[in-house]
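J.: I would like to see how this sequence folds:
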Amino acid sequence: MKIDELALKKIAHLARLEVKPEEAGVLLQSMDTVLTWMDQLNEINTDGVEPLTHMMDEVNNWREDISANNLTRGEALSNAPSQDGTYIKVPKVIE
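T.: As a prediction, the model looks like this:
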């Protein structure tokens, strides 16, 4: 498939791109290269090949979501910049 300048202008309009006249030649050549490559892909026999939904068969290994209290109150308060012995004190953010 060959793209001419009229087709390039239409594609640029649909894509909301501004193509300067000095860029048109390079862009036409680049698009022609891509379309030639796509034509080569169309020549490949894909009968019996299942379409892919993902490129890899990897599966996430999620950990089980279990609630656990791993930090004692004393340990938490020892790292707090401000505390009153029972709670961590934070600056007021709501008036």
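
J.: Please make it C-alpha for all contacts and neighbour counts, starting now.
T.: Noted.

J.: Can you name every helix or strand that the helix or strand hosting Q40 contacts?
T.: In the assignment (DSSP states H and E), Q40 maps to helix 21-42. Secondary-structure packing of helix 21-42 (3 or more CA pairs under 8 Å, 6 or more residues apart in numbering; DSSP states H and E): helix 5-14.

J.: Proceed likewise with the subsequent sequence, for comparison:
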Amino acid sequence: MSVDAATVRRIAHLARIAVTDAEVPHLQGELNAMLAFVEQLQEVNVEGVEPMTSVMPMQMKKREDVVNDGDMVDAVTANAPDAQDHFFLVPKVLE
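T.: Below is the predicted model of the structure:
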């Protein structure tokens, strides 16, 4: 796939990037090089390759999913302008 000058201008417009006429040939070459690299990557056979989380074999760090209040209720509500029974009191906005 090859990108022409009109496509470069259209991409720049969509990305809201100001591009002068002098910059278009350079950007055209850059975009064509990127697309050529992507086409080259598509030729690689990845059949049977497992997805990786890291280049080093390791287990994901997991923690037990436990619901708690953090034991910091007083500290959390200490800076509230108005609190009652560990809840924030907020003035009524709508009638």
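
J.: before we move on, the earlier item: got a list of contacts for the helix holding Q40 of the first structure?
T.: If you take CA atoms under 8 Å, 6 or more residues apart in numbering as the criterion, helix 21-42 of the first structure is touched by M1, K2, I3, D4, E5, L8.

J.: try 7 Å this time
T.: Residues outside helix 21-42 of the first structure that contact it (CA atoms under 7 Å, 6 or more residues apart in numbering): M1, K2, I3.

J.: ok, then the element right after that helix?
T.: Next helix or strand after helix 21-42 of the first structure toward the C-terminus (DSSP H and E): helix 73-79.

J.: which residues in the second structure does that next one match up with?
T.: Across the second structure, nothing matches helix 73-79 of the first structure (TM-score structural alignment).

J.: That helix: which residues count as buried?
T.: For helix 73-79 of the first structure, burial by neighbour count (16 or more other CA atoms under 10 Å) applies to L77.

J.: Does anything pack onto that helix? Which helices or strands?
T.: Helices and strands touching helix 73-79 of the first structure, as assessed by 3 or more CA pairs under 7 Å, 6 or more residues apart in numbering; DSSP states H and E, are absent.

J.: average offset between the helix holding Q40 of the first structure and the second structure?
T.: For helix 21-42 of the first structure, the mean deviation from the second structure after alignment is 0.6 Å (mean CA distance after the TM-score superposition for the first structure).
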